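**Student:** just a sequence and a predicted model for now, questions to come.
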Amino acid sequence: MSDPVVVVGVDGSASSLDAVDVAAREALLRGACLRLVHAFGHPSGHLPGAAPWNPAGHSLEPMLRGELARAEERARTVAPGLDVTRSVVAGDAVRVLEIESRAAALTVVGHRGLSGIPELLVGSTAVHLAVHGHGPLMVVRGRPDPSGPVLLAVDGSPAGEAAVDFAFAEAALRQAPLVALHVWNTWSERAYEGPGDPLNAVVADAERLREAEQHLLDRTVARREATHPQVVVERRLVRSRIRPALLDAAREAQLVVAGTRGRGGFTGLLLGSVGQALLHHAECPVAVVRVQE
């Protein structure tokens, strides 16, 4: 069986070099090798306002001696002795990294690339991979506190189970505490089991709903505590709007972990509003974990 691989996208931007630092640490924690990937070709056609790609001045040698050489130097500074490979692949970065993610234990990208569109808070590559990539994706943003906890956004959805597993494993690797945060409010989409109209009943009996949400949090965490006894877990139940509560908690975290969709919203959305908010505004790296089909 081959060694696990952590893949990181490199485009020469400051954001991608920050991603290399994080990816090198992640590879070291996993006993994995690090694969530096630079896509050599036209940028995504769906990027409005992106300048057309001009092959003049784009040759393999400058890339190998420039962007990838600098990236490898950064990786070896962070993790001396790490097994590092370089890869220049012809194609659009979005598609190339989507393919690379199929064999990766983890894919890491910066929150902004060289798209030439400064008003975007998070790059299209990160958003696309969060929706269509394979395996866990880590988007590097903010200034993580290395002494902070791993923050898990507990939503109780079947799609969120993979995120729970990843968060516990990541906390164990980092030897960090885990904060399992479940945010609820009276507009929760959780099914109400009492008589009468569900919405009116939920609003009228907030305490019963709180107890149900506490049970959901306890049940979600308890199943993993048995397999990760070394992880110190804080169960945190908060009545609030979901996105502000998560973003506030992320300020003290070294990593926040979420699934692609929660229990609410529209089933046609592949990346929920909470995931979008974290990718755009979290003040620490964000791991988005999809259920593998």
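**Tutor:** Ah, there it is.
**Student:** drop to CA atoms for contacts and neighbour counts, all remaining ones
**Tutor:** Will do.
**Student:** right, and Thr85 touches His38 too?
**Tutor:** No - here Thr85 lies out of contact with His38, judged by C-alpha atoms under 8 Å, at a distance of 11.4 Å.
**Student:** would you list every one of the strands in the stretch 1-150 of the chain?
**Tutor:** 5-9, 33-40, 84-90, 106-110, 137-140, 150-153 (DSSP state E, counting those that start in this stretch).
**Student:** same check, this time on the stretch 151-293 of the chain
**Tutor:** 178-184, 233-239, 255-259, 286-289.
**Student:** the second one packs against which elements?
**Tutor:** Strand 233-239 is packed against strand 178-184, helix 206-225, with contacts defined by 3 or more C-alpha pairs under 8 Å, 6 or more residues apart in numbering; DSSP states H and E.
**Student:** apply 7 Å and report the result again.
**Tutor:** strand 178-184 (3 or more C-alpha pairs under 7 Å, 6 or more residues apart in numbering; DSSP states H and E).
**Student:** please compare the first structure with the one that follows:
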Amino acid sequence: MLDSRPVVVGVDGSPASLAAVRYAVRLAERRQTPLHLVHAYQYPLPGYTMVGFAYPSDGSGEAAREQIAATLKALAERIRAEHPDLVAVHAEQVAGPAAAVLIELARGADVTVVGTRGHGGFAGLLLGSVAAQVATHAHGTVIVVPPAAEDGPDRAEDPVAVGFDRSTGAERALRFAAEESLLRGTALAVTRLYDPVMDRDGAYAALSIADAVKILLDEYPSLRVDADTLPSESIARGMIEISAEAGLTVVGSRGHGGFAGLLLGSIGRALLHHARGPVAVVHPTHAERNVS
């Protein structure tokens, strides 16, 4: 077992959350770690219901909890039956705002998985407030999964893509991406996007990525790495284009540039809103943040 900490996934019955569950199942299988299904609830106004998790209009908290518990139990049992190689499957409902609940559980998670947008909010939004808050504030790695992944393949045979800029966040992302590539048996596509105004011929970018790949291969000698440098006037746009060919696009919580207090940089935010596949945002873990 790689890690006894679970893969935590938020469930609310929406298409995006069901896609996140399917993704989390495969992730937990690869990482040989338990799967933890979580439904966070706050009783809404009378008469309001959510698909798959219907709340009674009489305000009865007990009836609502029983309904959700039955739904979660059935989901967990189906997952166990369809994926017998999973280490374990746990399901629970937790009272509280969904983002706050998942951010707290992420402290002890191996990876936290959320759908891009759950129930509620505006239909035109590509990224919901819960996914945005969890991806920005949670400890450890958060993977945000779009609903298109629900009925389609895992894209697990496509390369894992990671952007590198020599920041501490990028180095952490690089290692997570390398681990995922090895578990999937795919190549790792490491890209150093550079501004041609600042680095006209890309010489500095090429040198920095060569150093990073050498260190990575010393640590993971069986890893297949495709390293490249590309000029781009917009690093964010360049990473969005790269995501179209990736099974997973990985980014550090904050790279070079911006304000030190920001938890998620502009590139990460752009990817979460516009990437063409799942995105992993790699934050420091709870233990790393508490190292004195």
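**Tutor:** Sure, I can see it. Note that the structure is a prediction, hence the values are computed from the model and not measured.
**Student:** TM between them?
**Tutor:** For these two chains in superposition, a TM-score of 0.84 is obtained (TM-score structural alignment, normalised by the length of the second structure); 265 aligned residues with a C-alpha RMSD of 2.2 Å.
**Student:** Thr85 and His38 of the first structure: who's more crowded?
**Tutor:** Using other C-alpha atoms under 10 Å, the more surrounded residue of Thr85 of the first structure and His38 is His38, with 25 against 13.
**Student:** ok, the more buried one touching Asp11?
**Tutor:** Yes - using C-alpha atoms under 7 Å, His38 of the first structure is in contact with Asp11, at 6.0 Å.
**Student:** quick check: which of the strands of the stretch 151-293 of the first structure is nearest to Cys33 of the first structure?
**Tutor:** Across the strands of the stretch 151-293 of the first structure, the minimum distance to Cys33 of the first structure, taken as C-alpha to C-alpha, is reached by strand 286-289, at 19.3 Å.
**Student:** mean deviation, that closest one versus the second structure?
**Tutor:** Strand 286-289 of the first structure: mean distance to aligned residues in the second structure after superposition is 0.3 Å, counting by mean C-alpha distance after the TM-score superposition for the first structure.
**Student:** equivalent range in the second structure for that strand?
**Tutor:** Mapped onto the second structure using TM-score structural alignment, strand 286-289 of the first structure covers residues 279-282.
**Student:** one more: stretch 127-136 of the first structure?
**Tutor:** Using TM-score structural alignment, stretch 127-136 of the first structure corresponds to residues 132-141 of the second structure.
**Student:** and the contacts of the matching stretch?
**Tutor:** For stretch 132-141 of the second structure, the external contacting residues (C-alpha atoms under 7 Å, 6 or more residues apart in numbering) are 99, 102-103, 106-107, 111-112, 142, 263-264, 280-286.
**Student:** tell me which residue lies farthest from the centre of the second structure.
**Tutor:** Asp58 (36.5 Å; C-alpha atoms, centre = their mean).
**Student:** which residues of the first structure fall in helices?
**Tutor:** With DSSP state H applied, the first structure shows helices at 14-30, 60-65, 67-78, 93-100, 124-132, 161-174, 198-204, 206-225, 242-250, 273-281, listed in chain order.
**Student:** which one of those helices lies closest to Val231 of the first structure?
**Tutor:** So among those, helix 161-174 is nearest, using C-alpha to C-alpha, at 5.9 Å.
**Student:** residues of the closest one that come out buried?
**Tutor:** Neighbour-count burial for helix 161-174 of the first structure flags 161-172, 174 (criterion: 16 or more other C-alpha atoms under 10 Å).
**Student:** one more: stretch 62-76 of the second structure?
**Tutor:** Going by 16+ other C-alpha under 10 Å, stretch 62-76 of the second structure has these buried residues: Ala64, Arg65, Gln67, Ile68, Ala69, Thr71, Leu72, Ala76.
**Student:** how about the counterpart of Leu216 of the first structure in the second structure: what's its closest non-neighbour residue?
**Tutor:** Correspondence of Leu216 of the first structure to the second structure, assessed by TM-score structural alignment: Ser208. With sequence-adjacent residues excluded and distances taken as C-alpha to C-alpha, 6 or more residues apart in numbering, Ser208 of the second structure is closest to Arg166, at 7.2 Å.
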